[in-house]
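Undergrad: Dropping the sequence and predicted coords here.
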Amino acid sequence: MNTSTCDPSLGRVGAFETETAEALPGRGIWALMRPVRNRIHLAMGLAALGAVAALAAVAVLAVIIAQLLGPDPNPWPWAAVAILLTVISFYLRTQGFTVSHLAAFRLETILRTKLADRMARVPLGYLLQTGTGTVTKVMQDDVKSLHAFVADTTPMIGRSVATPLATLILMLIIDWRLALLALGLLVVGTGCVMLAMRGSGELQRRYDEERERIAGAVVEFVQAMPVVRTFDDGASSFGRYQSALDGFRDVLAKWLEVSAVSAKISILILGPLPTLLALALGGVLLFT
């Protein structure tokens, strides 16, 4: 198989998936998701609408409180609206995750089928050179790893985009100064996230390589067991496995060391409680 035409951005899956990689415009994981792109877009849209409905239900609560504090309180119609919006929000969120999970299962089937078809036609020498551990990681672990992103993360992306935008519009309607305060927190938190992600590309590459080394060492140790029992005590084979584990541990420790502090700060700043406290303090300073 000629792997030189493969898009390197698709990783080792693309190395086995030449025909698919050539047919897919775009880069990275989104290119791999092209066979189920419409379903993913639908899931993200449903999740976004569900987030907007949930925010609208919270906004209606403010109207209910205003009705209760008014001279002629009649909160029941608005309470019915809030309940309806809450039900709609849960329904849309559930449907979004259902669609994304079905799309993820469909994508796994497509990728594994095409990978198996490709490897059935590559030279045996290429498979021997690549190693069964790497092949197993691609067909099993790498494709399985896509499931979490396709099934769970894509609807959350829709929600994470729609909720801040809808919240910003709502705060602009209430008071533009509160909107600017919230934007300031978002900018600071985003900066911390960028610090946490620095060097992630190289670390991700090393992380994948060490996982492949572990998979290859395990397969080698198991396949060589008859020979080990006869001629060796297993020290050399197990030593390669231990070396792979040590390399994986070092990469993971380095990644955590680089990103731990900034990641914790970003989670703290972008959390609901700090934002609520900042907006409450801003409201007190602006309106009292």
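TA: Looks like it arrived, so ask away. Since this is a predicted model, take the numbers as computed values, not measurements. Numbers count the residues shown, from 1 in each chain.

Undergrad: all contacts plus neighbour counts: C-alpha atoms, from now on.
TA: Fine.

Undergrad: what's Glu108 in contact with, if anything?
TA: Shown in contact with Glu108 (Cα atoms under 8 Å, 6 or more residues apart in numbering): 143-144, 146-147.

Undergrad: which residues touch the closest residue to Gly247 other than its chain neighbours?
TA: Leaving out its chain neighbours, the residue that sits closest to Gly247 by Cα to Cα, 6 or more residues apart in numbering is Glu210, at 6.3 Å. Going by Cα under 8 Å, 6+ apart, Glu210 touches 244-245, 247-248.

Undergrad: Widest-spaced pair of these?
TA: The span of the contacts of Glu210, defined through Cα to Cα, is set by Ala244 and Phe248 at 6.2 Å.

Undergrad: Pull up the overlap in contacts between these two.
TA: Residues touching both Ala244 and Phe248 comprise 210-211, with contact defined as Cα under 8 Å, 6+ apart.

Undergrad: so after whichever strand or helix holds Ser262, what's the next helix or strand?
TA: Ser262 is part of helix 235-270 when elements are defined by DSSP states H and E. Sequence order places helix 272-287 as the next helix or strand after helix 235-270, per DSSP H and E.

Undergrad: Included below, for side-by-side comparison, is a second structure:
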Amino acid sequence: MSEFVKIVEVGPRDGLQNEKTPLSIEQRKSFILDLMQTGLKNIEVGSCVSPKWVPQMANSTDLFLSLPKDKHINLSLLIPNLKGFEQAKAVGCKEIAVFTAASESFTQKNINCTIDESFEKFADVLAQAKADEIKVRGYVSCMVDCPYEGAIAPVQVLKVTQKLLEMGCYEVSLGETIGTATPDRVKKVWDICLSEIGSHLLAGHFHNTYGMAIANIYQSLEQGIRIFDSSISGLGGCPYAKGAAGNVATEDLYYLLSNMGFETGIHLDELMLASKNINKVLNRHNPSSFAQAYWQNDK
């Protein structure tokens, strides 16, 4: 039996939040409904942040509430604080995500606080989530490089990740936020983290600025990581990282995993339809290498 790799689809949140033109709730809903037909079991719907700061994520709780609920598909929301948690809880969300970074400068720019202050902000959230039996996933940005500080020490990544797990996160996703890493550097981070933390608690989140995302995922697979974030059609980026391209495309991740003998649960035809539809809505080119080959061969 093939080994299963968990994929967390972040296109509706991490992808769309970086699009210049916000989509309507109906457009976002259609996108997620398409994704729900692909076999993906984990989809990040949006985030409970102020529309003043991220207008693309406005009304994410209304969007969540409008979606059909399937016990086999985990729909989640990103939240910045206790207020966001209460909003997510009010619409019946059973999994939330909190976010910090391994870089002090990035944390200040991204969420306007220090790393320690971010932990203080999340303490009440995690305590309340535990009481309400709501799962919490953690994100740590800048696992290799920071756009402001440069290289980040792997031990700093370990420290922040351990703290999130101690506070109650069931899983922590390490983000290669600006896409500058190469497999040798990714290996050093995993070596440090895996010396103290089980691989089942860790996920990889790779951006593709320099075309290294798939290579870095392959390195991660070699070291035992079996959870990855991806974004259909490579949607996304980072507003605080100059020139940072989108996330690794779900299509490319599917190709790598399926051809290496891993099970993903993805239905290819439905995945490619969802990809085609969102690109049409956004009037954008699909940067996924697999998608380009797929549609060329389909002609």
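TA: On my side now, so go ahead. Treat the numbers as computed from the prediction; the structure is a model and nothing was measured.

Undergrad: What does the TM-score come to for these two?
TA: The TM-score (TM-score structural alignment, normalised by the length of structure 1) is 0.22; 104 aligned residues with a Cα RMSD of 6.5 Å.

Undergrad: quick one: the strands in structure 2?
TA: 6-9, 42-47, 74-78, 95-101, 135-141, 145-146, 150-151, 171-176, 202-206, 227-230 (DSSP state E).

Undergrad: any chance of those strands in TSV, with distance to Leu33 of structure 2 too?
TA: Output for those, formatted as TSV (distance: least, Cα to Cα, whole Å):
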stretch	distance to Leu33 of structure 2
strand 6-9	13
strand 42-47	10
strand 74-78	11
strand 95-101	18
strand 135-141	23
strand 145-146	35
strand 150-151	39
strand 171-176	24
strand 202-206	23
strand 227-230	17
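
Undergrad: for those strands, which one sits closest to Asp191 of structure 2?
TA: When the strands of structure 2 are compared by Cα to Cα, strand 202-206 sits nearest Asp191 of structure 2, at 12.2 Å.

Undergrad: returning to that earlier point: what residues of the helix holding Ser262 of structure 1 count as buried?
TA: Neighbour counts using 16 or more other Cα atoms under 10 Å place 237, 240-241, 243-245, 247-248, 251-252, 255, 258-259, 262-263, 265-266, 269-270 of helix 235-270 of structure 1 among the buried residues.

Undergrad: Likewise for stretch 96-113 of structure 2?
TA: Per 16+ other Cα under 10 Å, stretch 96-113 of structure 2 contains these buried residues: 96-108, 110, 113.

Undergrad: Greatest separation within these: which pair is it?
TA: Of all pairs in those, the most separated under Cα to Cα is Ile96 and Ser105 at 24.6 Å.

Undergrad: burial measure for Ala57 of structure 1, as a count.
TA: Ala57 of structure 1: 22 surrounding residues under other Cα atoms under 10 Å.

Undergrad: typo on my end, Glu202 of structure 1
TA: Neighbours of Glu202 of structure 1 using other Cα under 10 Å come to 10.

Undergrad: Val45 of structure 2 reaches Ser60, doesn't it?
TA: Yes. Between Val45 of structure 2 and Ser60 there is a contact under Cα atoms under 8 Å: 7.2 Å.

Undergrad: Can you check which residues contact both of the two?
TA: Common neighbours of Val45 of structure 2 and Ser60 (Cα under 8 Å, 6+ apart) are Leu77.

Undergrad: can you count the residues close to Val157 of structure 2?
TA: Neighbour count of Val157 of structure 2, defined by other Cα under 10 Å: 23.

Undergrad: That one contacts Asp191, correct?
TA: No. If you go by Cα under 8 Å, Val157 of structure 2 and Asp191 don't touch, sitting 11.3 Å apart.

Undergrad: Spit out the residues that contact the two alike.
TA: With contacts taken as Cα under 8 Å, 6+ apart, Val157 of structure 2 and Asp191 have no neighbour in common.

Undergrad: just so I know, which of the strands of structure 2 lies nearest Leu164 of structure 2?
TA: Across the strands of structure 2, Leu164 of structure 2 has its closest neighbour in strand 135-141 (6.5 Å, Cα to Cα).

Undergrad: Could you tell me the angle between the direction of that closest one and that of strand 95-101?
TA: 20 degrees (axes from the mean of the first three to the mean of the last three Cα atoms, to 10 degrees).
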